[in-house]
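Asks: I would like to see how this sequence folds:
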Amino acid sequence: MDLGSGGAGAEALAYAMRDVSLPERLACASRSIVGRLVFTTSFGLEDQAITHAIFRAGLDLHIELVTLDTGRLFPETYDLWAQTEDRYGRRINAVSPDRAGVEALVSRQGINGFRHSVEARKACCDVRKVEPLGRALAGAAGWITGLRAEQSAFRAAVPLAVQDSGYGLTKVNPLADWSREDLARYVADNAIPYNPLHDQGYPSIGCAPCTRAVRLGEPERAGRWWWEQESKKECGLHLMPAQNVQEQSHDQRA
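Replies: Prediction:
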């Protein structure tokens, strides 16, 4: 399969990924995408499932694993990072924020100034997440994520694969059609290490100051930036540039 045809190639990949297992979906992406293929993990339940499939599939998957170390993660997340490396005998490379950018941000808004406004919070996410992601994906031909359609209303149409014109690569979401129950079953069946915060009411785990446990009946991402009005609950990693708004019906990657 040649993905040089852009959107049409991504649609063909998405079609090929239907009705096959997670390892087979990853193998299909690895075979189809010519060039660097990067998986960005935040050590959530989805990402742990994908990590397990990459390392234990018995396939020669040329997939790089990186994580964005914002400097504000939960201690449990750092512990899981070490536990995951021990379990699979592989290093997960960190991409950290630019030091000068963090220092300027904290000087400008204070250590927890992101709570003052949506704009301040987005500025923090830009420095700690979005800019490092750009470096992590520089020169990559494909990007694997743990997005699932069930996570939020804004992600409801997330496809298995899509051409991401913002980063100029093929974005692969191998768990797009999985339910929370599918995910929990896969993790349990394979004894995959996971963050203990998931058992304490944290279905979605980001930076510690920006994440709380969800209440009964709340959606999965309700605990993210909870002081803001309910909206898309996104940090900007999966948002499209303004010039790509016309493509949003095909790529609900926010």
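
Asks: Please make it C-alpha for all contacts and neighbour counts, starting now.
Replies: Will do.

Asks: And the helices in the stretch 101-250 of the chain, which stretches?
Replies: The residue ranges that make up the helices of the stretch 101-250 of the chain, judged by DSSP state H, counting those that start in this stretch, are 118-125, 131-136, 180-189.

Asks: how about TSV for the ones you listed, with mean neighbour count and distance to residue 70 added?
Replies: Shown next, in TSV, are those (neighbours: other C-alpha atoms under 10 Å; distance: least, C-alpha to C-alpha, whole Å):
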stretch	mean neighbour count	distance to residue 70
helix 118-125	18	9
helix 131-136	18	9
helix 180-189	14	25
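
Asks: who wins for proximity to residue 34 among the ones you listed?
Replies: helix 131-136 (17.2 Å; C-alpha to C-alpha).

Asks: Out of the helices of the stretch 101-250 of the chain, which gets nearest to residue 17?
Replies: helix 180-189 (16.6 Å).

Asks: Give me the contacts around that closest one.
Replies: 45, 46, 48, 49, 150, 193 (C-alpha atoms under 8 Å, 6 or more residues apart in numbering).

Asks: burial count for residue 94?
Replies: 16 (other C-alpha atoms under 10 Å).

Asks: element containing it?
Replies: strand 93-95 (DSSP states H and E).

Asks: helices and strands around that strand, which ones?
Replies: Judged by 3 or more C-alpha pairs under 8 Å, 6 or more residues apart in numbering; DSSP states H and E, strand 93-95 is in contact with strand 64-68, helix 131-136.

Asks: Could you also give me the structure for this second sequence? I'd like to compare it with the first:
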Amino acid sequence: MEKFDLKALNDQYSSATDVVKYSLEKLGTSKVALASSLSIEDQVLTHMLLELDPKARIFVIDTGRHFQKTYDLMEQTMLRYKFNYEVYAPESKDLEETVSRLGPNFFYESVELRKKCCEIRKVKPLKRVLSTVDGWICGLRRDQSPTRQDMHIFEWDDGNSIYKINPIVHWSEEQVWEYIKANNIPYSHLYNTGFRSIGCEPCTRAVQPGQDIRSGRWWWEDPDKKECGLHLGGHKPA
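Replies: All right, here's what the predicted structure looks like:
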């Protein structure tokens, strides 16, 4: 694995395109992958990545509970860019045992059970794909939530022992939309109906003007602690 000087890289790089290009060159196309949830941020990075390398790896974790519009956007994006997503799903044994014991909507009952659902449907499949790479690219932005305000472009992910690269971490939501429109990038039309952050259908709802970007995710929980577990690996900028 190419060793990164994280502090030097964070001081040197600010252009998202340059960050993506550097990551592909230093880690290699087969050893770095974009984690896409089909968000506007991930659609921006999908466009950047495939413009630089049509063989770049982009994966989706299919939790089995996504909006139909998310699956529709997957197909639309594949047709637009002429590529195939790598798709990872929960282990059927874990899912069958848990749903049989607790019911299909057990995640509403407590924070602990919601985290258990995310662990089965998201975190475990993520770990499978991350075991095949030396770095993963994410569409995280600092202004998305209080838990993301200290993130950097280049980080070390302690939880998965790989590099984590956040090329647009310093972008505003407005900058994301400007890039989407300038490049005619396909996006979920749920954004046109009040959604600002899109996850699994049972755990996501539209938000009101002026509300926090992620306030529609797990809306019944403390906003300062809401994460699904994908991005809680103990990240270090240096």
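
Asks: re earlier: and the helices of the stretch 101-250 of structure 1 as a markdown table, adding distance to residue 10 of structure 1?
Replies: Shown next, in a markdown table, are those (distance: least, C-alpha to C-alpha, whole Å):
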| stretch | distance to residue 10 of structure 1 |
| --- | --- |
| helix 118-125 | 28 |
| helix 131-136 | 21 |
| helix 180-189 | 24 |
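
Asks: Check whether residue 30 of structure 2 really touches residue 58, as I assumed.
Replies: No. Between residue 30 of structure 2 and residue 58 there is no contact under C-alpha atoms under 8 Å: 10.4 Å.

Asks: Next one: residue 124 of structure 2 from residue 53 of structure 2, what distance?
Replies: Computed with C-alpha to C-alpha, to the nearest Å, the distance linking residue 124 of structure 2 and residue 53 of structure 2 is 28 Å.

Asks: quick one: stretch 129-142 of structure 1 aligns where in structure 2?
Replies: Counting by TM-score structural alignment, stretch 129-142 of structure 1 falls onto residues 122-135 of structure 2.

Asks: What of stretch 90-105 of structure 1?
Replies: Stretch 90-105 of structure 1 covers residues 83-98 of structure 2 once aligned (TM-score structural alignment).

Asks: for stretch 179-197 of structure 1, same thing?
Replies: Taking TM-score structural alignment, stretch 179-197 of structure 1 hits residues 172-190 over in structure 2.

Asks: can you map out the strands along structure 1?
Replies: 36-40, 64-68, 93-95, 140-144, 161-164, 169-172 (DSSP state E).

Asks: Of those strands, which stretch is the most buried?
Replies: When you average the neighbours per residue for each of these (mean count of other C-alpha atoms under 10 Å), strand 169-172 leads with a mean of 27.

Asks: Check the mean deviation of that one from structure 2.
Replies: Here strand 169-172 of structure 1, set against structure 2 after superposition, deviates by a mean of 0.5 Å using mean C-alpha distance after the TM-score superposition for structure 1.

Asks: Which secondary structure elements does that strand sit against?
Replies: Applying 3+ C-alpha pairs under 8 Å, 6+ apart, one finds that strand 169-172 of structure 1 contacts strand 140-144, strand 161-164.

Asks: possible to save these as a markdown table with distance to residue 185 of structure 1?
Replies: Converted to a markdown table, those look like this (distance: least, C-alpha to C-alpha, whole Å):
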| stretch | distance to residue 185 of structure 1 |
| --- | --- |
| strand 140-144 | 21 |
| strand 161-164 | 23 |
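
Asks: still on that earlier bit, in the match of stretch 90-105 of structure 1, what's buried?
Replies: If you call a residue buried by 16 or more other C-alpha atoms under 10 Å, then stretch 83-98 of structure 2 has these buried ones: 83, 85, 88, 89, 90, 98.

Asks: measure the first one to residue 57 of structure 2 for me?
Replies: For residue 83 of structure 2, the distance to residue 57 of structure 2 equals 9 Å [C-alpha to C-alpha].

Asks: Ok, the third one next?
Replies: Plainly put, residue 88 of structure 2 is 13 Å away from residue 57 of structure 2 if you go by C-alpha to C-alpha.

Asks: contacting residues for residue 213 of structure 2?
Replies: Residue 213 of structure 2 touches 144, 145, 196, 197, 207, counting by C-alpha under 8 Å, 6+ apart.
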